[in-house]
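1. no sequence for this one, just the structure:
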């Protein structure tokens, strides 16, 4: 069974299948990459909870930065947020994001109930 949560015409915020939750990409508010990353991760955490999961159950994260020069600033926030011993498989790359003010987008897949 496939469970789609908060489904719209273009996408679902969460899709659950066979014990895995796939979250749509999350962006955050703020002027700096650190502020946007913190907000983004708060949104990820809320979606994980809604999916019946937690940051400890993350399987994979894909992070897009508008500028790889922000890598260290983003990582400082990420490293403080990820539960010790529960780091997911992760990739990070540079991409043009949907709006010019966006600096980071995070996509997470996690085990769920």
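-> Alright, I've got the coordinates. Everything numeric in this text was worked out from a predicted model, so none of it was measured.

2. C-alpha only now, for contacts and for neighbours.
-> Fine.

3. hmm, who's touching the longest helix along the chain?
-> Secondary structure of the chain read by DSSP state H shows that its longest helix is helix 33-51. The contact list for helix 33-51 (CA atoms under 8 Å, 6 or more residues apart in numbering) reads 13-14, 16, 21, 23, 26-30, 54-55, 70, 73-74, 76-78, 81, 102-106, 108, 110, 112-113.

4. buried set for that helix?
-> 33-41, 43-45, 47-48, 51 (16 or more other CA atoms under 10 Å).

5. and here's the other structure:
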């Protein structure tokens, strides 16, 4: 039987689930108090980076990312942050869709799947 580990778990969800050296992160958002998609994207990606580190991974090991934008008019602005954040040569498979996000002040959310680093 393959082990499944969970970190930062509540009754509703785990922020990190690891299985077969794959890391699954729950949806991450930026700070709702930040008014622009650029600022929310920056804080969101900082959270992703911290969770990946906690799970034994990093942004060079991201396999797949799904980005949810409240409004596709923010696509270019969000990508201006994303493109600087992803290391050159390590772009994951990615989808970006327009979606209603749980809180009305949130402009962007991301779901990430990554491989663990081989130590």
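-> Arrived safely, thanks for sending. Bear in mind that the values here come from a model prediction, so they are computed numbers and not experimental data.

6. And the TM-score between them?
-> Overlay of the two chains. TM-score (TM-score structural alignment, normalised by the length of structure 1): 0.99; 113 aligned residues with a CA RMSD of 0.6 Å.

7. circling back: what is the very next helix or strand once past the longest helix of structure 1 packed up against?
-> Counting by DSSP states H and E, the next helix or strand C-terminal to helix 33-51 of structure 1 is strand 58-65. Identification of packing neighbours for strand 58-65 of structure 1 by 3 or more CA pairs under 8 Å, 6 or more residues apart in numbering; DSSP states H and E yields strand 89-94, strand 104-111.

8. want to throw the ones you listed into TSV with mean neighbour count and distance to residue 65 of structure 1?
-> Output for these, formatted as TSV (neighbours: other CA atoms under 10 Å; distance: least, CA to CA, whole Å):
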stretch	mean neighbour count	distance to residue 65 of structure 1
strand 89-94	13	5
strand 104-111	23	5
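
9. Out of the ones you listed, which is closest to residue 59 of structure 1?
-> Closest approach to residue 59 of structure 1 among those (CA to CA): strand 104-111, 4.8 Å.

10. Mean deviation, that closest one versus structure 2?
-> With mean CA distance after the TM-score superposition for structure 1, strand 104-111 of structure 1 departs from structure 2 by a mean of 0.4 Å once superposed.
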